[in-house]
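Colleague: Got a predicted structure here, sequence first:
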Amino acid sequence: MTHPLIARLETELGWPRLHTMAEVTEFTARPGAHCLFIPGDPARNLETADAAVVLPELAMTFQRAFDCAIVDDAIEAELRDATRALRTPGFLFYREGRFLGAIEKIRDWADYMTRIPHILGLASV
């Protein structure tokens, strides 16, 4: 069962949920930058709900410099292993199919403001 704040990302914001690695490949291969949200288990990890609130705010702060999708539980472990981003919740950044980096666990806002531009190669916000 998904957390209501994660469900909101799909229902209100229209973010896709990626169920297969093929869908991950297709989504991340599109032009531009992308962020995949690996929620983890919201029942065991209290930071998951926080991350579901933080990521839309980050997307707005960075003026939609990246689009977002949710990684389904079915492929979460495989994707975490493939990217070595093992801790959840996690934000995995890609550009045109290439994995750029990850931010694991909840961070201070200033950390996001420093790390995301570095990962995406953007001028600092």
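Modeller: Sure thing, it's come through. Numbers count the residues shown, from 1 in each chain.
Colleague: For the rest of this, base every contact and every neighbour count on C-alpha atoms.
Modeller: Noted.
Colleague: Which residues are in contact with Trp15?
Modeller: Leu9, Cys68, Ala69, Ile70 (C-alpha atoms under 8 Å, 6 or more residues apart in numbering).
Colleague: Which parts of the protein are helices?
Modeller: Counting by DSSP state H, the segments of the chain that form helices are 4-11, 21-29, 47-61, 73-83, 109-120.
Colleague: Of those helices, which is nearest Glu96?
Modeller: Closest to Glu96 of the helices of the chain is helix 21-29 (C-alpha to C-alpha; 4.4 Å).
Colleague: List the contacts of the closest one.
Modeller: Leu18, His34, Ile75, Leu79, Tyr94, Arg95, Glu96, Gly97, Arg98.
Colleague: Closest one of the residues you listed to Glu57?
Modeller: For the contacts of helix 21-29, the nearest to Glu57 is His34 (14.9 Å; C-alpha to C-alpha).
Colleague: another one to put next to it:
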Amino acid sequence: MSLQLSPGPTSLDRLYTAIGRMQVKHNFRCLTETDSEFPAGLAALLVTEDPQRNLEVLDACVILPEALKPLGDRISRLVAGPETAPALMQKYGIARAPAVVFLRDGEYVGSLNGIRDWNEYQVEVDRLLSGPAQPKPIGIPVRVATQQGACA
């Protein structure tokens, strides 16, 4: 009898599974490199990267949908996979993923980097969404190694 071993899922495989779950279960729309406009009204955009670089990325894929639940349909939900994230990180001055960028009618309102305590997350989300648009941060160059695309 021979035992055949196969490799387990990679960190990117786990991320793509999490993004797919966000799309199906929580109505997130996956941004592609050709998307140039954001929906009208409030929007929350999760910016990801390879979880092997930062395991918090997978946590954010679970926490953000739950944090946005109380807002119902009042907020559009978006996610950027690792192939789209570098340009968005540069555009919004994000030093590392995961980060959530909040927009109102396409205008930058603010962002949250990393994972936060649940209460802090809720207070910050409330503050950002009820506050005025902010000047967009100065972009920074970002380099991220990517594999296959997460959004289909």
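Modeller: Good, I have the coordinates. For clarity, every value in this text was computed on a predicted model and none was experimentally measured.
Colleague: Work out the TM-score between the chains.
Modeller: In this superposition the chains share a TM-score of 0.84, using TM-score structural alignment, normalised by the length of the first structure; 118 aligned residues with a C-alpha RMSD of 1.7 Å.
Colleague: could I get the helices of the first structure as JSON lines with distance to Gly90 of the first structure and mean neighbour count?
Modeller: Converted to JSON lines, these look like this (distance: least, C-alpha to C-alpha, whole Å; neighbours: other C-alpha atoms under 10 Å):
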{"stretch": "helix 4-11", "distance to Gly90 of the first structure": "13", "mean neighbour count": "16"}
{"stretch": "helix 21-29", "distance to Gly90 of the first structure": "15", "mean neighbour count": "16"}
{"stretch": "helix 47-61", "distance to Gly90 of the first structure": "8", "mean neighbour count": "17"}
{"stretch": "helix 73-83", "distance to Gly90 of the first structure": "9", "mean neighbour count": "15"}
{"stretch": "helix 109-120", "distance to Gly90 of the first structure": "12", "mean neighbour count": "14"}
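Colleague: Reformat these into a markdown table and put distance to Ile103 of the first structure next to each item.
Modeller: Converted to a markdown table, the helices of the first structure look like this (distance: least, C-alpha to C-alpha, whole Å):
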| stretch | distance to Ile103 of the first structure |
| --- | --- |
| helix 4-11 | 18 |
| helix 21-29 | 17 |
| helix 47-61 | 11 |
| helix 73-83 | 11 |
| helix 109-120 | 8 |
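Colleague: Tell me the most packed of the contacts of Trp15 of the first structure, by neighbour count.
Modeller: For the contacts of Trp15 of the first structure, the largest number of neighbours (other C-alpha atoms under 10 Å) sits with Cys68, at 25 neighbours.
Colleague: which residue in the second structure lines up with it?
Modeller: In the second structure, the residue matched to Cys68 of the first structure (TM-score structural alignment) is Arg77.
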